[in-house]
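Chemist: The amino acid sequence is not available; the structure is as follows:
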């Protein structure tokens, strides 16, 4: 018998940026390429939202509260955000087109297995150093 899960997964994730005008184009391209839908909140010029088909969403917000100019994934806190890519073809496309949209590939010499031989993924960081891992497969 299957028990009802205690939660349904991610509700939302909020990322802060020093400069929305710099980081938003990279995130918009990536999220819409992955099939997330962009939403605008009228009157909220310093934030953007992308919603997944399951209802969860990611927020990118420019905030006066940001410390420093770049994210530091090795500091306490979030190391990176891992998202799913539909298949290897999409992963390769994102890798190919990502630099033209503000993404800097990480661990390029080990693509697509920088996370191990049984793990197919692409790693990159946005213009402010927030790392994303795109995973295909289980």
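Modeler: Structure's in. What do you need? Because the structure is a prediction, the values reported are computed rather than measured. Residues are numbered from 1 along each chain as shown.

Chemist: going forward, measure contacts and count neighbours with C-alpha atoms only.
Modeler: Noted.

Chemist: can I assume residue 50 is in contact with residue 57?
Modeler: Yes. In this structure residue 50 lies within contact range of residue 57 using C-alpha atoms under 8 Å: 5.5 Å.

Chemist: for residue 76, what are its contacts?
Modeler: Applying C-alpha atoms under 8 Å, 6 or more residues apart in numbering to residue 76 gives no contacts.

Chemist: Next, work out how far apart it and residue 12 are.
Modeler: Using C-alpha to C-alpha, to the nearest Å, we find residue 76 at a distance of 20 Å from residue 12.

Chemist: Show me the helices in the chain, by range?
Modeler: Per DSSP state H, the chain carries helices over the ranges 20-33, 88-97.

Chemist: tell me the most buried of the ones you listed?
Modeler: Mean neighbour count (mean count of other C-alpha atoms under 10 Å) peaks for helix 20-33 among the helices of the chain, with a mean of 17.

Chemist: name the helices or strands packed onto that one?
Modeler: Helix 20-33 sits against strand 37-39, strand 47-51, strand 57-62, with contacts defined as 3 or more C-alpha pairs under 8 Å, 6 or more residues apart in numbering; DSSP states H and E.

Chemist: If you count neighbours, what's buried in the first one?
Modeler: By neighbour count, and taking 16 or more other C-alpha atoms under 10 Å as the criterion, strand 37-39 has no buried residues at all.

Chemist: structure B:
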């Protein structure tokens, strides 16, 4: 019996994201850390790719073939991925980790953590993709 990958009860919710990267192992080091901090679990691993899932949503990294152009989030196309965080403490922890890592950078330092008008971390990962972790209005 074939597995039905679609869930009609999740109309409009994100199913998965697939990112092509220039160096898989470097990308896995960053994305594995980022996604684990946000509740994702390793899903699949194969030659040239990895994935992590959080419930029915998953993110895939695939090593790109041959020469690749650098990602430019300011060009037409994807600008950033935003993730829910469970607490402000989680956002603060992620911020400190980003500051200490060599493969990412904090964005909008002078406005952090309210660069978007709400409590969040904005950073850039090793391939230049902007990521956001958004805290709830208050930690209950």
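Modeler: Here it is on my side, so go on. Here the structure is a predicted model, which is why all the values come from computation and not from measurement.

Chemist: Superposing both, give me the TM-score.
Modeler: TM-score for the superposed chains, counting by TM-score structural alignment, normalised by the length of the first structure: 0.85, backed by 129 aligned residues with a C-alpha RMSD of 1.9 Å.

Chemist: Redo the helices and strands packed on helix 20-33 of the first structure as CSV? Include distance to residue 24 of the first structure.
Modeler: Output for these, formatted as CSV (distance: least, C-alpha to C-alpha, whole Å):
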stretch, distance to residue 24 of the first structure
strand 37-39, 11
strand 47-51, 8
strand 57-62, 7
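
Chemist: okay, the helices of the first structure in a markdown table with distance to residue 138 of the first structure next?
Modeler: Output for the helices of the first structure, formatted as a markdown table (distance: least, C-alpha to C-alpha, whole Å):
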| stretch | distance to residue 138 of the first structure |
| --- | --- |
| helix 20-33 | 20 |
| helix 88-97 | 12 |
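
Chemist: Of those, which is nearest residue 39 of the first structure?
Modeler: Closest to residue 39 of the first structure of those is helix 20-33 (C-alpha to C-alpha; 10.4 Å).

Chemist: Superpose on the second structure and give me the mean offset of that closest one.
Modeler: Superposing on the second structure places helix 20-33 of the first structure at an average distance of 0.8 Å from its equivalents, by mean C-alpha distance after the TM-score superposition for the first structure.

Chemist: which residues of the second structure does that helix align to?
Modeler: On the basis of TM-score structural alignment, helix 20-33 of the first structure is assigned to residues 24-37 in the second structure.

Chemist: what sits up against the matching stretch?
Modeler: So stretch 24-37 of the second structure is contacted by 21, 41-42, 48-50, 52, 61-63, 94, 103, 125-127 (C-alpha under 8 Å, 6+ apart).

Chemist: swap the cut-off to 10 Å and go again
Modeler: 19-21, 38, 40-42, 47-54, 58-64, 83, 85, 90-91, 93-94, 97-98, 101-104, 125-127, 131, 133 (C-alpha atoms under 10 Å, 6 or more residues apart in numbering).

Chemist: Please check these and keep the buried ones.
Modeler: Buried among the contacts of stretch 24-37 of the second structure by 16+ other C-alpha under 10 Å: 20-21, 38, 40-41, 49-53, 58-63, 85, 90-91, 94, 97-98, 103-104, 125-127, 131, 133.

Chemist: rewinding a little: who wins for proximity to residue 8 of the first structure among the helices and strands packed on helix 20-33 of the first structure?
Modeler: So among these, strand 57-62 is nearest, using C-alpha to C-alpha, at 13.4 Å.

Chemist: compared with the second structure, how much does the closest one deviate?
Modeler: Following superposition, strand 57-62 of the first structure is found to deviate from the second structure by 0.8 Å on average (mean C-alpha distance after the TM-score superposition for the first structure).

Chemist: packing partners for that strand?
Modeler: When contacts are defined as 3 or more C-alpha pairs under 10 Å, 6 or more residues apart in numbering; DSSP states H and E, strand 57-62 of the first structure packs onto strand 12-17, helix 20-33, strand 37-39, strand 47-51.

Chemist: go again using 7 Å as the cut-off
Modeler: strand 12-17, strand 47-51 (3 or more C-alpha pairs under 7 Å, 6 or more residues apart in numbering; DSSP states H and E).
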